[in-house]
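In: Quick one, fold the following:
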Amino acid sequence: MAEQSTLDAASLKGWRKSSYSNDQGGSCLEVLDGHPTSVPIRDSKNPHGPALFIPAPKWTFFLTAIKAGHLGHHG
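Out: Below is the predicted model of the structure:
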């Protein structure tokens, strides 16, 4: 049986807003912890819109790079 290629992310429970988000209506990211193979992320201003499912190792690499300052703005 083939794996379902789409998932209704809005129906998933447990979304949490990024600690870097604020109440000013700026860029807000929500993450869903506990997914078995990936890290679902979505725009908190559009909870019924699409979500990205990032493979867990890639998400870890991304967070590590951000924390180390490797993905900062270079202007």
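
In: hey, let's count contacts and neighbours off CA atoms from now on
Out: Will do.

In: surely R16 meets V39?
Out: No. Counting by Cα atoms under 8 Å, R16 sits too far from V39 to count as a contact (12.0 Å).

In: Next, the second sequence, to be compared with the first:
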Amino acid sequence: MNHVARADTQLGGEAWRKPWSSSNGGNCLEVKQLGDGRVALRQSTDPDGPVLLCPAHDIAALVRAIKTGQADFLLT
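Out: This is a model prediction of the structure:
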């Protein structure tokens, strides 16, 4: 994993998505698929703040783990 310091400045402000919505007052995770396959993650309330860049295979592994209950311990 890598990071960039300024999301909008370095990656552009377009194509960011909120994969789900919640009732936490707008504090959401936003994601953006990059042209090289990586996925960028940022805090929605800080659109030009830091970004975590993850390889697609890491995101796929996370989604599989969530779907099979392997991340349920995070809910307690």
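
In: How many residues are close by the closest residue to Q43 of structure 2 other than its chain neighbours?
Out: In space, and not counting its chain neighbours, Q43 of structure 2 is closest to L29: 5.0 Å by Cα to Cα, 6 or more residues apart in numbering. By the criterion of other Cα atoms under 10 Å, L29 of structure 2 has 16 neighbours.

In: Might one say that L29 of structure 2 is in contact with D46?
Out: No. At 10.2 Å, L29 of structure 2 does not count as touching D46 under the criterion of Cα under 8 Å.

In: how about the helices in structure 2?
Out: Taking DSSP state H, the helices of structure 2 run over residues 7-11, 56-67.

In: Which of the ones you listed sits closest to N24 of structure 2?
Out: helix 56-67 (20.5 Å; Cα to Cα).

In: got the buried residues for the closest one?
Out: Neighbour-count burial for helix 56-67 of structure 2 flags A56 (criterion: 16 or more other Cα atoms under 10 Å).

In: one step back: between R16 and V39 of structure 1, which contacts overlap?
Out: Jointly contacting R16 of structure 1 and V39 under the rule Cα atoms under 8 Å, 6 or more residues apart in numbering are V31, L32.

In: who's more crowded, the two?
Out: Neighbour totals were compared for R16 of structure 1 and V39, and V39 leads with 20 against 13 (other Cα under 10 Å).
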